[in-house]
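Enquirer: Based on what follows, work out the 3D shape:
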Amino acid sequence: MTQARTTGGGSDRTKIIAGVAVVAVLAVAVIGYVVFQSTRSSGPQPGAAIPLAPADHVISAPAVRDGGTVLVGKDTATVTVDVYEDFLCPICGTFEKTYGTDIKKAVEDGKVKVRYHVLPMLNRLSKPEGYSTDSANAALCVADDGKFNAFHAALFATQPEEGEAGYTKDQLIKLGKEVGVTSATFESCVQNQNYKAQLDELMSKTSNDPALRDAETGRFRGTPSVASGGKLVDLDNKNWLNDLTS
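Expert: Next comes the predicted model:
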């Protein structure tokens, strides 16, 4: 009898310990999920204003729209750098954080001009789809008022997550006004996607440009890409900008 009770008690203890362990594991998993959710970006909030980038992150130089691109810099600059980006592209955001200060200084010192090709490449990767076109079109609308630099810096400083919601047209319009756009046609330019056809043409031209193709795949290298003098720049070389201007 005693032995039977001992055996039974041991079995019950094993079940209890196993049950406690399972509960503990589940608790850790739940806590981990909650922490993950609290630390990840919640994405743009409906109607919320897009924060401006710090003034010292904004290039102080003329910015002029040229078709579907924007040329930033002084006329006296002898080197032109072509930068291919998408406002949703997370690696483009990293590129801007890594090289933005150096590019700003080089442009303001009159060493380079930068031609920004803001591409509608990742439209399908926002929810709803289409943020890449909306943001690129808005950037061109802003460029018509010469306010591209602050707009460009803001969209990369507080960038929507790939696979999540992008900023709405209304939010993009609010940002445009925050950076100083006063044109009476600005809102309709954003809402009606005035430059969508030019952006689609730019995307097609970029995708088929032999100078921008990856040597191994034969396809467009993707964003971010940088070219100068008709040749791709090796971004694995951290001194690429200095090499172009020295």
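
Enquirer: CA atoms for contacts and neighbours, from now on please.
Expert: Fine.

Enquirer: Centre of the chain to the lengthiest helix in the chain, how far?
Expert: Scanning the chain for the helix with the most residues, using DSSP state H, yields helix 2-39. Mean-position distance between helix 2-39 and its chain equals 44 Å (CA atoms, centre = their mean, to the nearest Å).

Enquirer: Tell me which helix or strand comes right after it.
Expert: Counting by DSSP states H and E, the element after helix 2-39 in chain order, helix or strand, is strand 63-66.

Enquirer: Show me the strands in this protein, by range?
Expert: Secondary structure of the chain (DSSP state E): strands at 63-66, 69-72, 79-85, 112-118, 225-228, 231-232.

Enquirer: Dump the ones you listed to JSON lines, plus mean neighbour count and distance to Tyr167.
Expert: Below are these laid out as JSON lines (neighbours: other CA atoms under 10 Å; distance: least, CA to CA, whole Å):
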{"stretch": "strand 63-66", "mean neighbour count": "19", "distance to Tyr167": "22"}
{"stretch": "strand 69-72", "mean neighbour count": "24", "distance to Tyr167": "21"}
{"stretch": "strand 79-85", "mean neighbour count": "21", "distance to Tyr167": "17"}
{"stretch": "strand 112-118", "mean neighbour count": "24", "distance to Tyr167": "16"}
{"stretch": "strand 225-228", "mean neighbour count": "19", "distance to Tyr167": "24"}
{"stretch": "strand 231-232", "mean neighbour count": "15", "distance to Tyr167": "31"}
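
Enquirer: another one to check against the first:
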Amino acid sequence: MSEKNRVGKSSARERLREQREKDRIRAKRRRGMGVAGAVVAVLGVAAGVGMVATRTGGDAKSGGAAVAPRGASGTVIPTGKASAEKTLTVYEDFRCPGCKQFEDVFRTTVHQLQDKGRLKVRYHLVTIIDGNLGGTGSLTAANAAACAQDAGKYVAYHDVLYKNQPSETKDTYADKSKLIKLAGKVPGLDTKTFRGCVEEGRHDAWVRKSNDGFARSGYSSTPTVLLEGKSIYGDPNKPLSPRKLKRMVVKG
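Expert: The predicted structure is shown next:
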């Protein structure tokens, strides 16, 4: 073999090794984007938009009997009057900063529409932040919210959890004593029954089942917000505001 051919083959092998290394780094970066996306919330405060990109994975494994909270319909917690003409479907994770953004901006409007009998809300509890960042705070907080549903105080406790949400990277809600302490902000919720429900994780399997349903839904981020089955939140080209939501519900 000539010296020229040997040099040519050596260069080709070197280029192949370089390309393989680039491909390996690129693939590693893509895998990491799922985690990075969970940490960075893309928030449009002025437009009333909040969104966090995440993977739908989770470390919660299905298993055990799924004990639904009182009044739940499958894996849905319904709120508002059943006779309301419009339905808002919300997929949320209590550790998700984008979910807090949505709640902080739209909470008052949603409550007003519910109180007037215009809107009912169907909540799906999701645990994808646990899967992305590790920990159990999404699961434990969702179980506590389900325990509050047993007591007929889901909405009030749901709001307390978002108003007191810790930093996404701090798994504060994994501490059950913290969740019980927050129940003190809801009159009549901090009872022996509620404490027992939280401490034993009575609805953990049900929450996992709810998260499994989200993984199969085709949606991949929280919050996912649907009005009459149509996504209305998170599109920067069609920002949602409280006034716009009210108009969509009232005027159709």
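
Enquirer: tm score of chain vs chain?
Expert: The TM-score (TM-score structural alignment, normalised by the length of structure 1) is 0.64; 174 aligned residues with a CA RMSD of 2.1 Å.

Enquirer: The strands of structure 1 into a markdown table, with extra columns for distance to Ser246 of structure 1?
Expert: Shown next, in a markdown table, are the strands of structure 1 (distance: least, CA to CA, whole Å):
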| stretch | distance to Ser246 of structure 1 |
| --- | --- |
| strand 63-66 | 24 |
| strand 69-72 | 20 |
| strand 79-85 | 10 |
| strand 112-118 | 11 |
| strand 225-228 | 14 |
| strand 231-232 | 17 |
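
Enquirer: just so I know, which of the ones you listed lies nearest Val23 of structure 1?
Expert: Among those, the nearest to Val23 of structure 1 by CA to CA is strand 79-85 (47.3 Å).

Enquirer: Have a look at how far, on average, the closest one is from structure 2.
Expert: Compared with structure 2 after fitting, strand 79-85 of structure 1 has a mean deviation of 0.9 Å; criterion: mean CA distance after the TM-score superposition for structure 1.

Enquirer: which bit of structure 2 covers that strand?
Expert: Aligned by TM-score structural alignment, strand 79-85 of structure 1 falls on residues 86-92 of structure 2.

Enquirer: Need the contact partners of the matching stretch.
Expert: 99, 118-126, 214, 222-229, 249 (CA atoms under 8 Å, 6 or more residues apart in numbering).

Enquirer: What's the biggest helix in structure 2, counting residues?
Expert: Assigned via DSSP H, structure 2 shows its longest helix as helix 3-39.

Enquirer: For that helix, name the packing helices and strands.
Expert: Helix 3-39 of structure 2 sits against strand 49-53, helix 128-133, with contacts defined as 3 or more CA pairs under 8 Å, 6 or more residues apart in numbering; DSSP states H and E.

Enquirer: In structure 1, point out the residues matching it.
Expert: Under TM-score structural alignment, there's no match for helix 3-39 of structure 2.

Enquirer: Any buried residues in that helix, and which?
Expert: Using 16 or more other CA atoms under 10 Å as the test for burial, helix 3-39 of structure 2 gives Gly34, Val35, Ala36, Gly37, Ala38, Val39.

Enquirer: Pipe those residues into TSV and attach distance to Pro78 of structure 2 per row.
Expert: Output for these, formatted as TSV (distance: CA to CA, whole Å):
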residue	distance to Pro78 of structure 2
Gly34	30
Val35	31
Ala36	32
Gly37	29
Ala38	27
Val39	29
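
Enquirer: Show me how far stretch 182-196 of structure 1 is from its chain's centre.
Expert: Here stretch 182-196 of structure 1 is found 22 Å from its chain centre; the criterion is CA atoms, centre = their mean.

Enquirer: Same question for stretch 82-90 of structure 1.
Expert: Here the centre of stretch 82-90 of structure 1 is set off from its chain's centre by 6 Å, with CA atoms, centre = their mean.

Enquirer: That one: end-to-end distance?
Expert: 19 Å (CA to CA, to the nearest Å).

Enquirer: quick one, which of the strands of structure 1 is nearest to Glu162 of structure 1?
Expert: Set against Glu162 of structure 1 and scored by CA to CA, these come closest in strand 79-85, at 13.8 Å.

Enquirer: Leu139 of structure 2: which of the helices and strands packed on helix 3-39 of structure 2 is closest?
Expert: helix 128-133 (7.4 Å).

Enquirer: which other helices and strands contact the closest one?
Expert: In terms of contacts (3+ CA pairs under 8 Å, 6+ apart), helix 128-133 of structure 2 is packed against helix 3-39, helix 137-150.

Enquirer: right, and these - which one's nearest Ala72 of structure 2?
Expert: Nearest to Ala72 of structure 2, of all those, is helix 137-150, at 8.3 Å by CA to CA.
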